[in-house]
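**Student:** Fold the following for me, if possible:
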Amino acid sequence: MLHRASPLAAAIAKAAVPLTGGADDYTPLLDMVGEANYVLLGEATHGTHEFYEERARITQRLIVEKGFNAVAVEADWPDAYRVNRFVRDQGDDSDAVQSLQGFQRFPSWMWRNTAVVDFVTWLRSYNDGFEADDKVGFYGLDLYSLFTSMDEVLRYLEQVDPAGAAAAKARYACFDHYQDDSERYAYAAGVGVSESCEGAVIAQLQALQQRALEYMQRDTANAHDAYFYAQQNARLVINAEAYYRTMFRGRVSSWNLRDQHMADTLDALIGHVGAQTGTQAKVVVWEHNSHIGDARATEAGKLGEWNVGQLARERHGDQTRLIGFSTYDGTVTAASEWGGRAERKQVRAALPDSYEALFHDVGIERFMLDLRIDGLVRAALMEHRLQRAIGVLYVPKTERQSHYFHAQLPRQFDAMLHFDRTTAVVPLETVSKPTGGEAPETYPEGV
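**Tutor:** Below is the predicted model of the structure:
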């Protein structure tokens, strides 16, 4: 018996823009972006090749055709800044693979994979034709690098202000007896076993800011960039300390603190890039759908969670575009437990009442759907449906409980890109190195 698509699936098929792999695939998406300055590109998993590859294709066109001048990703600030130095021809790394060596902790495959290598290589080549201030940068928005960022603050101060470095070391000594283990600090401070280091880390940022002008006026190359990097590390230490302290108080408080940090880092980056280039900052963001889809349209939002997408819309209005990604089935790179090896896992067919199953019913292998266009399709998609989210862990046995939530898609995203069958991202290695005390990336939510 021939399969007949539902009336809604048939209507979506008429409204959808097929993606064929051609050079003009994303022209309608760029038209939808228009004059917006901030484009947030999602992913339904942390381990799907097509999501990374297509985000790169879109980002390349945004850079070349619309003048976007920064890429900000769901990664720690120090690790991503090493890549930033490479793509801007400022670091010591000889190639893209080497520039990604900072991403060693679980799940290293999020950024140490072949698709990211290809994009970073392209970005370095593209930047070769521009002066230093006009090169496109690569930055991290996340906050898991508590001890690494403290080390980076100290390293900076040792170069510009040895006395200030000694004072900073004394302030950060509050963490010494946790042996560079952020999870130990999270437990001790979170449940009141010991006093928090909150006052010390705030004092350190204030000390750094008080001498900002002096530090930036020093006759050294990239003085403004170096100070900005150090200042953001000091801010990260404050927010990471608070994040770990609140981790044991419940998901909502820690989630909100993390996404608030990422949104604030994005805004700081917008200001820095604008000042550096003398033009409007135009930023592409790569994060999981859970972070860039407006939380107010999800059941998590009803529980009090907010996220980067919501905050970006509230702060920047129509200057923001939120683009979601989805898949029906295929394979994914994910682990079965925290700290586990990267596995190539089979993605189960989406549940019948989900958006993913509806898009599978459309019968188009890959397509874009503009969710801003009023009409029958947008109205019908307003019905709450299940949506799948796979992070760094994939647990098929508990698929419904672990990986699905309800959402209103047209309120959550401006457009959706659907790839019906997808393949696992290819890691540069299948086993992450020990965390070295830092908590794993995305801990404890997995996205």
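
**Student:** only C-alpha atoms for contact and neighbour calcs from this point on.
**Tutor:** OK.

**Student:** so Ala71 is in which element?
**Tutor:** Not Ala; residue 71 is Val. Val71 is part of strand 70-76 when elements are defined by DSSP states H and E.

**Student:** hmm, who's touching that strand?
**Tutor:** 136-145, 266, 273, 281-288, 441 (C-alpha atoms under 8 Å, 6 or more residues apart in numbering).

**Student:** so of those residues, which ones are in helices?
**Tutor:** 266, 273 (DSSP state H).

**Student:** Counting only strands, which of the contacts of strand 70-76 make the cut?
**Tutor:** Among these, the ones falling in strands (DSSP state E) are 137-142, 283-286.

**Student:** what would those look like in CSV with distance to Glu305 and neighbour count?
**Tutor:** CSV is the format used below for the ones in strands among the contacts of strand 70-76 (distance: C-alpha to C-alpha, whole Å; neighbours: other C-alpha atoms under 10 Å):
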residue, distance to Glu305, neighbour count
Gly137, 30, 24
Phe138, 27, 25
Tyr139, 25, 25
Gly140, 22, 25
Leu141, 18, 27
Asp142, 17, 25
Val283, 24, 28
Val284, 23, 24
Val285, 20, 26
Trp286, 20, 26
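
**Student:** Mind putting those into TSV with distance to Arg385?
**Tutor:** TSV is the format used below for the ones in strands among the contacts of strand 70-76 (distance: C-alpha to C-alpha, whole Å):
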residue	distance to Arg385
Gly137	37
Phe138	35
Tyr139	34
Gly140	32
Leu141	30
Asp142	29
Val283	31
Val284	28
Val285	26
Trp286	24
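
**Student:** Looking at the residues you listed, which is nearest Gly304?
**Tutor:** Using C-alpha to C-alpha, Asp142 is the member of the ones in strands among the contacts of strand 70-76 that lies nearest Gly304, at 20.6 Å.

**Student:** Alongside the first, I'd like the structure of this one:
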Amino acid sequence: MTAPIRDAARPFTGESLTALLPPGLRLLGLGEPTHRVEAFPDLRNELFRHLVEHEGYRSIALEIDCLAALVADAYVTGGAGTLDEAMARGFSHEWGTIAANRDLIAWMRTYNEGRPADDRLRFYGMDGPLEISHGASPRPALTALHDYLAPHLDLPWTRADLDELLGKDELWTNPAAMMDPAHSVGRTPEAEELRLIVDDLRALLTANVPLLTAATSSGEWWRAELRARTLAGLLRYHAGMAGPAPTRMDTMLALRDTIMADNLDAIVRREERRGPTLVFAHNSHLKRDRSSMRMGGRRSEWWSAGAIVSCHLGDRYAFVTTSFGGRGADVPGPDTLEGILSSLPDARSVIDPARLIEALDKKPAPRVPADYTYAALDPSAIDQTDAIVFIKEI
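**Tutor:** Prediction:
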């Protein structure tokens, strides 16, 4: 390894990472290259504690169902219930079983004890109510939204009307619809009518925000708007599942990241007066350049949530990508970027992308990982990141 490459790196600490970030951030994206590897959420927890204690951050968002996350947030901010209940009901994708996530929720609850409400840490989900195998039924969110509005506005729909349009929940959650649009109910006449109703409910929420916040609270209105926004995205996603075009998977991937981007924009607006937000998700959801994946022999491409919010926030958004070297027998080649960075002396390093580009005497070869779920560093996109965090071995 040449000296300039060593000079581009520092041992990982919260201070060494934030030193590379632009001032005035509202949203810091910390990506992980693959899920369910303890090293990355552990590093996230360490960084978040530093950001809270030294940089004024007051919230974090994870790649989980934004509606389920309301349960975990209620616990974090001092609500009733137990940690076990928060982990079981406040996470999607079975990520409540991850030890680092449990540590995060427990630490946030402890930190918030005795603090005024406006200074307490908040916990968010950035994803929609979407699992790998299916999308959720709109019923829970639509029922809650109707129940919020009904005592204060003269709505033209009853819960019975909505139930009739919704039909059976198992029709919405049918896993066969993921690969076969014929099994989706996303474009039935009932689903199309529900999309119009949700659009009208969102308009009512906005038009009556002074009345509704006075009658309830700003927090309750925000949660109602979250449900309305989520319903609109969820119904669009179900319609995408029902699409017959060969590009339907591209559409579904793009719609999911659009939901994520809408949620992140809303979080930034809500947290504007309190402090910046850390968001932790897969690199493919936070990167600035175009995302891609191969499924069923076909390559899909779409713009990620990070690419979208970066256009909205400009230099108030920063993206930190993470990667690793060895993972058992999966060792990167010496001519790959991961192979080059594996020669760094520290177990965890923070790399300045600009200095790394200057230090490289030739373009590294792309890594072909043994694990298809791992997104290798793209040597051509180094300039699209504000910092790289590299773990030598996991």
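
**Student:** so how far is Asn289 of the first structure from the aligned partner of Pro33 of the second structure in the first structure?
**Tutor:** Mapped onto the first structure by TM-score structural alignment, Pro33 of the second structure lines up with Ala44. Ala44 of the first structure sits 6 Å away from Asn289 of the first structure, going by C-alpha to C-alpha, to the nearest Å.

**Student:** Check the burial of the aligned partner of Arg235 of the first structure in the second structure by counting its neighbours.
**Tutor:** By TM-score structural alignment, Arg235 of the first structure lines up with Arg229 in the second structure. For Arg229 of the second structure, the neighbour count with other C-alpha atoms under 10 Å is 21.

**Student:** can you check Ala232 of the second structure too?
**Tutor:** Neighbours of Ala232 of the second structure (other C-alpha under 10 Å): 20.

**Student:** where's it, which helix or strand?
**Tutor:** helix 218-241.

**Student:** Show me which residues of that helix are buried.
**Tutor:** 221-241 (16 or more other C-alpha atoms under 10 Å).

**Student:** mean per-residue distance, the strand of greatest length in the second structure to the first structure?
**Tutor:** What stands out as the longest strand in the second structure, according to DSSP E, is strand 317-326. Following the fit onto the first structure, the mean deviation recorded for strand 317-326 of the second structure is 1.2 Å by mean C-alpha distance after the TM-score superposition for the first structure.

**Student:** That strand corresponds to what range in the first structure?
**Tutor:** The aligned range for strand 317-326 of the second structure in the first structure is 320-329, by TM-score structural alignment.

**Student:** For the matching stretch, give me every contacting residue.
**Tutor:** By C-alpha under 8 Å, 6+ apart, the residues outside stretch 320-329 of the first structure that reach it are 33, 36-44, 51, 289, 292-294, 309, 312-313, 346-350, 356-357, 359-360, 412-422.

**Student:** how far out from the middle of the chain is that stretch?
**Tutor:** Centroid separation between stretch 320-329 of the first structure and its chain, computed with C-alpha atoms, centre = their mean, to the nearest Å, is 14 Å.

**Student:** How about stretch 254-273 of the second structure?
**Tutor:** Offset of stretch 254-273 of the second structure from its chain centre (C-alpha atoms, centre = their mean): 9 Å.

**Student:** Mind listing what's buried along it?
**Tutor:** By 16+ other C-alpha under 10 Å, the buried positions in stretch 254-273 of the second structure come out as 254-268, 271.

**Student:** contacting residues around the match of Arg235 of the first structure?
**Tutor:** By C-alpha under 8 Å, 6+ apart, the contact set of Arg229 of the second structure is Arg202.

**Student:** Try it again at 10 Å.
**Tutor:** When contacts are counted by C-alpha atoms under 10 Å, 6 or more residues apart in numbering, Arg229 of the second structure touches 128, 141, 198-199, 201-202, 223, 259, 262-263, 266.

**Student:** quick check, nearest of those to Met249 of the second structure?
**Tutor:** Of all the contacts of Arg229 of the second structure, Ile259 has the smallest distance to Met249 of the second structure: 15.4 Å, by C-alpha to C-alpha.

**Student:** aligned partner of that closest one in the first structure?
**Tutor:** So Ile259 of the second structure corresponds to His261, using TM-score structural alignment.

**Student:** My read is that that match contacts Leu141, right?
**Tutor:** Yes - assessed by C-alpha atoms under 10 Å, His261 of the first structure is found in contact with Leu141 at 7.6 Å.

**Student:** picking that back up, mind checking how far the match of Arg235 of the first structure is from Asp262 of the second structure?
**Tutor:** With the distance defined as C-alpha to C-alpha, Arg229 of the second structure ends up 8 Å from Asp262 of the second structure.

**Student:** Same check on Asp73 of the second structure?
**Tutor:** 19 Å.

**Student:** ditto for Leu28 of the second structure
**Tutor:** 16 Å.

**Student:** and what of Ala203 of the second structure?
**Tutor:** 16 Å.

**Student:** What ranges does the first structure have for its strands?
**Tutor:** Using DSSP E, strands in the first structure cover 17-18, 38-41, 70-76, 137-142, 283-286, 320-334, 343-347, 366-370, 385-388, 404-407, 415-422.

**Student:** What helices and strands are in contact with the last one?
**Tutor:** Using 3 or more C-alpha pairs under 10 Å, 6 or more residues apart in numbering; DSSP states H and E as the contact criterion, the elements in contact with strand 415-422 of the first structure are strand 17-18, helix 27-33, strand 38-41, helix 49-66, strand 320-334, helix 355-362, strand 366-370, helix 409-412.
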